[in-house]
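J.: Could you work out the structure for the sequence below:
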Amino acid sequence: MKKDIIIPVVKDVFMAAVYEWNEEFASHAWYAYIINKSELPLEAIMIISQAEGMIDAELRKSTLFRHAFPRLEAGASIKVELLDENIFQLDNRFMVTFFSEGTLFDKNYIFPANTISVDNVIDLDNNKHQGILSQ
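T.: Predicted structure coming up:
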C-alpha cells in the first residue's frame, strides 16, 4: 500500500533571505521571501518558521511564527517576515505547505547556522532582489 502513495515533489518554489533597504530603520535589513518560479500559481500557502540550534552546549529556539497567504502568482514573490540578525547563528527553518492545481505540496527549507551573511549574497529574481536561497 505504501508504494501506491504518491508524494509530490516541490519544484521551482524557494525560500530566500533577502538583504534590502528598510525605510523605517533607515538601513539594510534581512527579510524572508517565498519565491514562485513555477508556471502555476500557489494557493492557500502556510509558512511556519523557527530558528534553533546549540550555542555553548545549550539548545536555543526562537519563537514559532505562522504566516498564511491566499495566493502567489507564477513568477512572483511575497515578503514573509523580517529576520532578526541575532538568530543567524542558529539553523533557520521554514516549513511551507501550499496547493497547486488541487494538489497539496509540502517542503522544509533550511538556512544552516551562519549562512545568512552579506558575503553569501547573490542576485535573485532577475535582479529584483539580492539574497541567499535556502537549502
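
J.: all contacts plus neighbour counts: C-alpha atoms, from now on.
T.: OK.

J.: Spatially central, which residue of this structure would that be?
T.: Ranked by distance to the mean C-alpha position of the chain (Cα atoms, centre = their mean), the top residue is Met15 at 3.0 Å.

J.: Tell me if I'm right that Asp84 and Tyr19 touch.
T.: No: Asp84 is not in contact with Tyr19 according to Cα atoms under 8 Å; the separation is 11.9 Å.

J.: Now list whatever residues contact both of these two.
T.: Among the neighbours of Asp84, those also in contact with Tyr19 (Cα atoms under 8 Å, 6 or more residues apart in numbering) are Trp30.

J.: the more surrounded of the two?
T.: Tyr19 (21 against 10; other Cα atoms under 10 Å).

J.: before we go on, could you also do this sequence so I can check it against the first one:
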Amino acid sequence: MKKDIQIPKVSDVYVAIVYEFNATYNSNDWNAYIINNKDVDLETVLIVSKGYSESKETPLMRHTIKMLPARSYAKIEYLQDEVLKLNNEFKITFFEGNQMFDKTYVFRKNTINSRALENLPLMKEKGVLKK
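T.: Now for the predicted structure:
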C-alpha cells in the first residue's frame, strides 16, 4: 500500500528569514516569510514551526494562510534572537489545485546571521533562504 502513495515534490515554494527594520519598535528584527514563486495560487497553507536543540525545544507555533497568491509572499512570524541559536524548523503543507503538498525546511542553529544574507526571489530584501 505505501508504495502506491504518490508524494509530489515541492518546487518554487521557499522559506526566508529576513533581517528588516521594525518602525514600530525602532529596531532590526528577524522575520520568517513564505515565498510562493509559482504561477499558481496556494490554498490552505498550514505552517507549523518550532525551534529545537539537543536540550531545548520551543512550543509549536501554528499558522494558516487561506490563500497565498501566485508570485507573492507572506510573513509567518517574528524570530527572537535566542531562537536563532536553535535549529528552526518550518513544516509547510498546502494545496495546489486538488493536490496536497508537504515539505519541511530546517535552518540549522547559528546559520541565520548577517553573513548568510542573499537576494530573495520576489522580495526587495535580503535574507537567509531555504528552497
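
J.: For the two chains, what TM-score is obtained?
T.: The TM-score (TM-score structural alignment, normalised by the length of the second structure) is 0.95; 131 aligned residues with a Cα RMSD of 1.2 Å.

J.: Locate the residue lying closest to the residue nearest to the centre of the first structure once chain neighbours are set aside within the secondary structure: which element?
T.: Counting by Cα to Cα, 6 or more residues apart in numbering, the nearest residue to Met15 of the first structure once its immediate chain neighbours are dropped is Ile34, at 4.6 Å. Assigned by DSSP states H and E, Ile34 of the first structure belongs to strand 27-36.

J.: contacting residues around whichever helix or strand comes after that strand?
T.: Using DSSP H and E, the helix or strand that follows strand 27-36 of the first structure in sequence is strand 42-55. Residues outside strand 42-55 of the first structure that contact it (Cα under 8 Å, 6+ apart): 36, 59-74, 87, 89-100, 113.

J.: hmm, try it at 7 Å
T.: Contact with strand 42-55 of the first structure is made by 59-73, 87, 90-100, as judged by Cα atoms under 7 Å, 6 or more residues apart in numbering.

J.: again with stretch 74-88 of the first structure
T.: Residues from elsewhere that reach stretch 74-88 of the first structure, judged by Cα under 7 Å, 6+ apart: 30-41, 51, 113-114, 116.

J.: Since that was my last question, I'll sign off now.
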